[in-house]
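**Q** model this:
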Amino acid sequence: MIGILIPAHNEEELIEQCIRAALRAACHERLGGETVLVLVVLDSCTDRSSEIVDSYPVHSLAIEARNVGQARAAGARFLLDQGVRWISCSDADSRVAKDWLVAQLDLGADAVCGTVTVDQWTAAFDESAQIRYHQRYQARDGHRHIHGANLGISADAYRRAGGFAPLASDEDVQMVRQLERCGANIAWSQRPQVLTSARLDSRARGGFGDFLREMAQLG
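**A** Predicted coordinates for the structure are as follows:
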């Protein structure tokens, strides 16, 4: 069994597209009918996120932490308790490709760090800001970007690494560092594809949204 882990905090505008994409990936023919459990961790949601999630054939877990590290950790525990062999992490403002799970598993690694592609540039990003972004971002195999929106970890490697730390940001970076210290085989690949939003009001400080904000404000 495979688990898809999606933390969410007040994501009523984007969560539906995220779930639909995850469900498409879960039905990929090359998975050979293996069960895929999609879990949305609703962290301190006060909008319609819970109602939207409940309308789809996915699992949900409600917590009151307002902390993405705690949300991912709680979700991972839930999935491991169900017996998953692999945890694929994404974000509620992102849409995974149909072959996302297959692409992660095909790499044969203990963990996979994938890249992200901005879905649609907002008015905050003029041409010069987009040029700066593409100069800085390495959309290629062998990159060194770490995104919670595109991260896969085997259950065994996750346990060896000690799980997600209860951090308000950079919980994904800390996880990868722990995996490296454990000697895990990590694939840095652009093959697993994820579209993500270009919003600047990111839910967690220090993540991709702050990187985009820096690109927009330079110059």
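
**Q** could you use CA atoms for every contact and neighbour count after this?
**A** Fine.

**Q** tell me where this protein has strands.
**A** Secondary structure of the chain by DSSP state E: the strands cover 2-8, 36-43, 59-63, 86-89, 94-96, 111-114, 117-118, 151-154, 186-189, 194-196.

**Q** run this one through as well so I can compare:
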Amino acid sequence: MTPDSRVRTVVVIPARNEADRIPACLAALAAQSALDLAVVVVANNCIDATEAAARAAATAAGMRLDVVNVTLGSEEGVGTARRLGCEHALRSWPAADALLFTDADCLTGADWIARNRHHLTRVAAVCGRVNPMPEELFVLKDMDIPLAEMEGRYEALVTAFYRRHRPGPLGLDGEHAHAAGASLAVRRDALQAVGGFADLATGEDRDLVRRLKATGHAVLHAGDVTVTASCRLDGRARDGMSAALRARADRTDYLIDDALPPAERLIAARDSGLLGPWPPLVTPQDRLRASDLLPHIRALEAALDMTSTCGVAH
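**A** As a prediction, the model looks like this:
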């Protein structure tokens, strides 16, 4: 079959047992009137009607859709699913110059495709802002608010530290610090230059962003590119967003985001000139618990001379 040369944008969506969510995800994309669009749903290890639901939604919307059915091994995960989706997209639509990524439990903003395409005219990749679905925030009603506020404050300090001490393409160009596969867009040439997604069970999105930045590709963390993501606690990716939310909802001490290093590590990296690309990667042994954050908050406040505006009780 002759490839469709009209397709310039391909959205790749990993989906595992997402029959209930994939129709709304595809409908949000179809509503954007992108005539050059094709979608690849990577149905991995599905035992429900994900494929049938996706095909029905695409047919109703007049959407170009391919479903790639794969069975992944126990050590594989969403990184492999995204990689296989990319390979299919690049083979099927050789004229496509932009690959966009979201998740099956996300709803893209009304102009998500257009805004991504706009930014890709000047940068190699775009990280969008990921917001929670307001109607699902109730699942976090039991969250330990003081611990959540502590983590939020530390995240803000780490981000501020990076903005000050890691300028340039390795740092944070844009309005937020997200680097999630729920909203990611990459030019074809840049994706191929760094070898695409790695076969990681989780964290494949941040890994790709780090490699893009480390090889000189400009990445924009765009505030006008948005998706809303599910707050469900029974997610599909091992150690993914749902696992993180579940840990916070359990009202127990938990490991904070693995992109938030200990303060002394950040300061030492700055002092040695070895502060790497955003987002940083924290090794398992260096992960911090929420209950241990106060001294790290104080250390970064001191490093940023922000003690007087901290807002955290000492």
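
**Q** let me see the TM-score of these two.
**A** The TM-score (TM-score structural alignment, normalised by the length of structure 1) is 0.88; 212 aligned residues with a Cα RMSD of 2.3 Å.

**Q** before we move on, back to that, could you redo the strands of structure 1 as CSV and give each row distance to residue 75 of structure 1 and mean neighbour count?
**A** Shown next, in CSV, are the strands of structure 1 (distance: least, Cα to Cα, whole Å; neighbours: other Cα atoms under 10 Å):
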stretch, distance to residue 75 of structure 1, mean neighbour count
strand 2-8, 6, 27
strand 36-43, 6, 24
strand 59-63, 7, 16
strand 86-89, 10, 25
strand 94-96, 17, 27
strand 111-114, 17, 28
strand 117-118, 25, 15
strand 151-154, 13, 24
strand 186-189, 22, 20
strand 194-196, 20, 21
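
**Q** between those strands, which gets nearest to residue 17 of structure 1?
**A** Of all those, strand 94-96 sits nearest to residue 17 of structure 1, with 6.7 Å by Cα to Cα.

**Q** corresponding residues in structure 2 for the closest one?
**A** Across structure 2, the stretch matching strand 94-96 of structure 1 (TM-score structural alignment) is residues 106-108.

**Q** ok, average deviation of that stretch from structure 1?
**A** Compared with structure 1 after fitting, stretch 106-108 of structure 2 deviates on average by 0.5 Å (mean Cα distance after the TM-score superposition for structure 1).

**Q** now the strands of structure 1 as CSV including distance to residue 142 of structure 1?
**A** Converted to CSV, the strands of structure 1 look like this (distance: least, Cα to Cα, whole Å):
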stretch, distance to residue 142 of structure 1
strand 2-8, 24
strand 36-43, 28
strand 59-63, 34
strand 86-89, 19
strand 94-96, 20
strand 111-114, 10
strand 117-118, 16
strand 151-154, 15
strand 186-189, 5
strand 194-196, 17
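
**Q** start and end of stretch 152-164 of structure 1, how far apart?
**A** 13 Å (Cα to Cα, to the nearest Å).

**Q** what stretch of structure 2 does that stretch fall on?
**A** Using TM-score structural alignment, the residues of structure 2 aligned to stretch 152-164 of structure 1 are 185-197.

**Q** residue 297 of structure 2 in helix, strand or coil?
**A** Assigned state for residue 297 of structure 2: helix (three-state reduction, DSSP: H, G, I helix; E, B strand; the rest coil).

**Q** helices of structure 1, start to end?
**A** For structure 1, the helices defined by DSSP state H occupy 15-26, 49-54, 68-82, 100-106, 127-136, 155-161, 171-181, 208-217.
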